[in-house]
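Participant: have a look at this fold, sequence not included:
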């Protein structure tokens, strides 16, 4: 009896699980279709909007209420990260003093699904009295359409919400549209990786785009440099004590001559046998080893090591002068990833 109840319970939960998955899949499909419809019916005003942003001498100010306000916050953050000076101002806060941060040269962008709302209506009225430029992103016609200087109505057919009430497809449309605008403007302005790094100096992304080989290299007394005449036993000691798995062979001016790795030592032992201890660096080194300039990005060093399946690179400056060694473990430890 108890066993049968368990089976019946599993059957019910299994059926419910399948139904839930179907519902989720349908919502995702509905929102994907809403985006496809936007792609196929992109408003012509989008081009005018991009031109306004490019020609704006001040910052772009995004604003909204409720879910639209949250979308506006995200779009403002995306714009800023891509080098377009932008901020978010809540419409209610704007009416209680924050209008003071809006200057004549700024571009105001309101976001409202229904193109209505007393707070934004008041903000647009104040901006019109100031002769300030403004844009409205919406999904339907409303009172705000008559107040904004440029209106962009996105082609919303219905919400993904089963009740067709909660902002789902509409918020997705506005979010994706905002992202597309930001990328388009940054592309036109030739915003590149170096510019991106200036706005993201912290975290793994910042380290990847800003830190150079010089930051991680083992230089000076920590550099495992030896001469052509260094004996085999001293080579062993250098590789072991410096803990980088290599010894770099240089001349009197620290110019690169060759490299000796753990593998080179093993091959030398196989080749020369016991007499290997009579050999010098010139007898066992590898010529033309891989190098990298000290000013290159650490990320480039990791890419190079990954490409050639090696764990370290010799760091050089002009005329192939050795200044240190960079090891893959130091990069991975710092969060630099290929």
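Facilitator: Arrived safely, thanks for sending. Worth saying up front: this structure is predicted, and the values here are computed from it rather than measured.
Participant: from here on, just use CA atoms for contacts and neighbour counts.
Facilitator: OK.
Participant: next one: the residue nearest to the spatial centre of the chain from residue 113, what distance?
Facilitator: In the chain, the centroid-proximal residue (Cα atoms, centre = their mean) is residue 205; its distance is 6.0 Å. Separation of residue 205 from residue 113 (Cα to Cα, to the nearest Å): 34 Å.
Participant: do the same with residue 219
Facilitator: Residue 219 is 59 Å from residue 113, by Cα to Cα.
Participant: so for these two, which residue has more residues nearby?
Facilitator: For the pair residue 219 and residue 113, the greater number of neighbours falls to residue 113 (24 against 16), based on other Cα atoms under 10 Å.
Participant: got a list of what that one touches?
Facilitator: For residue 113, the contact set (Cα atoms under 8 Å, 6 or more residues apart in numbering) comprises 68, 137-140, 170-171.
Participant: make JSON lines out of those residues and add distance to residue 25, secondary structure and neighbour count.
Facilitator: Below are those laid out as JSON lines (distance: Cα to Cα, whole Å; DSSP: H, G, I helix; E, B strand; the rest coil; neighbours: other Cα atoms under 10 Å):
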{"residue": "68", "distance to residue 25": "24", "secondary structure": "helix", "neighbour count": "22"}
{"residue": "137", "distance to residue 25": "28", "secondary structure": "strand", "neighbour count": "25"}
{"residue": "138", "distance to residue 25": "26", "secondary structure": "strand", "neighbour count": "27"}
{"residue": "139", "distance to residue 25": "24", "secondary structure": "coil", "neighbour count": "21"}
{"residue": "140", "distance to residue 25": "26", "secondary structure": "coil", "neighbour count": "16"}
{"residue": "170", "distance to residue 25": "18", "secondary structure": "helix", "neighbour count": "26"}
{"residue": "171", "distance to residue 25": "18", "secondary structure": "helix", "neighbour count": "24"}
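Participant: quick one, longest helix in the chain?
Facilitator: Ranked by residue count, the top helix of the chain under DSSP state H comes out as helix 2-40.
Participant: buried ones in it?
Facilitator: Within helix 2-40, the residues that qualify as buried by neighbour count (16 or more other Cα atoms under 10 Å) are 27, 30-32, 34-35, 37-38.
Participant: got it, and stretch 280-291?
Facilitator: 280-282, 284-286, 291.
Participant: next, the one to line up against it:
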């Protein structure tokens, strides 16, 4: 941290600084009132809008110009990630060919605070001629866009947070929140689940937890530590060291799991001076009926099993009890499941 920045962070508050804080709090209060006012407008029009979007056989096409366009883009992204197929179309580009992206199976959600945005009004006649349902979200219920729409959602605000009452601030917040309300109402109406969300977000932490399976992580083939039931402790230790998973499975001639011997078992045995590593059979000191899991289970289930039983590794078995894989806590950590 440079000296100038450190000085700024440590400076005492002065009168002009309090003005900055007051300005921020004034914005919060104005925008909070704008959001609160929306509750009285969630009525039959809102219900009709959600039904048009829910029963749409195509996609919800969201459009808007300027700051409304930025909000429209975000609403489209939220809809798409919560179970309602959606995308954003720029209204200026729409009139130069992108209207071809909109089909008669779609629904259009158009945002304009004034309801008089030229670029939007230019494409509305085409939307109406193609009999595509039009939902308008504007701050003026008597605007041209509102009158031409099939459903109008009123997102008007008493004032902008801008002291000049010019820059879109409270109005864009109100539109964004109304869009979120539509998306969540649709999510709940569709019965959208965490698993559905994960399918749209496979790279996120929730996606990893809900989609990744044991088979995606487990060690297989020669990577799986295993010894036969006739092996002695010395052979088991060599196998554990070679495979590096902190354990080895003990299997019969058909590769069915009989037990497990872990580094924890080894530490406990070292207190017994009578143990002869070459003379003692691993089957005598292994843990019988060890915790195991099937390859088709979710990785997060393996993490829960390890946590519940205070263990750091699991063996993976098939339905007939054959050993098919192994994984430990480090595999789950690397995959960011835990």
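Facilitator: Everything's here; your move. Every value quoted in this text rests on a predicted model; they were computed, and no experiment measured them.
Participant: what's the closest of the buried residues of stretch 280-291 of the first structure to residue 92 of the first structure?
Facilitator: Closest approach between those and residue 92 of the first structure, by Cα to Cα: residue 291, at 58.3 Å.
Participant: quick check: closest non-adjacent residue to the closest one.
Facilitator: Distances taken as Cα to Cα, 6 or more residues apart in numbering place residue 314 nearest to residue 291 of the first structure, at 4.6 Å, with adjacent residues excluded.
Participant: returning to what we had before: which one of the buried residues of stretch 280-291 of the first structure is nearest residue 210 of the first structure?
Facilitator: Distances from residue 210 of the first structure to these, taken by Cα to Cα, are shortest for residue 291, at 19.8 Å.
Participant: separation between the counterpart of that closest one in the second structure and residue 204 of the second structure?
Facilitator: Using TM-score structural alignment, the partner of residue 291 of the first structure in the second structure is residue 292. Using Cα to Cα, residue 292 of the second structure is found at 27 Å from residue 204 of the second structure.
Participant: roughly how far apart are residue 316 of the first structure and residue 54 of the first structure?
Facilitator: Counting by Cα to Cα, the gap from residue 316 of the first structure to residue 54 of the first structure is 42 Å.
Participant: ok, those two, which is more surrounded?
Facilitator: residue 316 (21 against 14).
Participant: report the contact partners of that one.
Facilitator: Contact partners of residue 316 of the first structure, counting by Cα under 8 Å, 6+ apart, are 291-294, 322-324.
Participant: please redo it, this time with the cut-off set to 6 Å
Facilitator: Counting by Cα atoms under 6 Å, 6 or more residues apart in numbering, residue 316 of the first structure makes contact with 293-294, 322-323.
Participant: so which of these is the most crowded?
Facilitator: Of the contacts of residue 316 of the first structure, with other Cα under 10 Å as the count, residue 322 tops at 28 neighbours.
Participant: and for that residue, nearest residue in space, chain neighbours not counted?
Facilitator: The shortest distance from residue 322 of the first structure to any non-neighbouring residue, by Cα to Cα, 6+ apart, is to residue 316 (4.5 Å).
Participant: map the one you found onto the second structure.
Facilitator: Residue mapping for residue 316 of the first structure onto the second structure gives residue 317, with TM-score structural alignment as the criterion.
Participant: in the first structure, which spans are helices?
Facilitator: 2-40, 45-55, 66-81, 91-94, 118-129, 169-188, 193-199, 203-210, 213-216, 232-242, 262-272, 281-284, 298-308, 328-333.
Participant: by how much does the fourth one deviate from the second structure on average?
Facilitator: Following superposition, helix 91-94 of the first structure is found to deviate from the second structure by 0.9 Å on average (mean Cα distance after the TM-score superposition for the first structure).
Participant: now do the residue located most distally from the centre of the second structure against residue 235 of the second structure, distance only.
Facilitator: Farthest-out residue of the second structure from its mean C-alpha position, per Cα atoms, centre = their mean: residue 274, at 55.2 Å. Per Cα to Cα, residue 274 of the second structure is found 18 Å from residue 235 of the second structure.
Participant: do the same with residue 291 of the second structure
Facilitator: Distance, residue 291 of the second structure to residue 235 of the second structure, using Cα to Cα: 22 Å.
Participant: and residue 50 of the second structure, what pairs with it in the first structure?
Facilitator: Per TM-score structural alignment, residue 50 of the second structure is aligned with residue 50.
Participant: what is the neighbour count of residue 239 of the second structure?
Facilitator: Other residues near residue 239 of the second structure come to 20 when the count uses other Cα under 10 Å.
Participant: without its sequence neighbours, what residue ends up closest to it?
Facilitator: residue 225 (6.0 Å).
Participant: how near is the one you found to residue 243 of the second structure?
Facilitator: Applying Cα to Cα to residue 225 of the second structure and residue 243 of the second structure gives a distance of 6 Å.
Participant: who has more neighbours, these two?
Facilitator: Taking other Cα under 10 Å, residue 225 of the second structure and residue 243 do not tie; residue 225 has more neighbours (26 against 16).
Participant: let me know whether the more buried one touches residue 246 as I believe.
Facilitator: No - the criterion here is Cα atoms under 6 Å, and residue 225 of the second structure misses it with residue 246 at 9.1 Å.
Participant: how close does residue 233 of the first structure get to residue 250 of the first structure?
Facilitator: Residue 233 of the first structure is 18 Å from residue 250 of the first structure, by Cα to Cα.
Participant: then residue 131 of the first structure?
Facilitator: For residue 131 of the first structure, the distance to residue 250 of the first structure (Cα to Cα) stands at 70 Å.
Participant: these two: who's more crowded?
Facilitator: Per other Cα under 10 Å, whichever of residue 131 of the first structure and residue 250 has more neighbours is residue 250, with 19 against 11.
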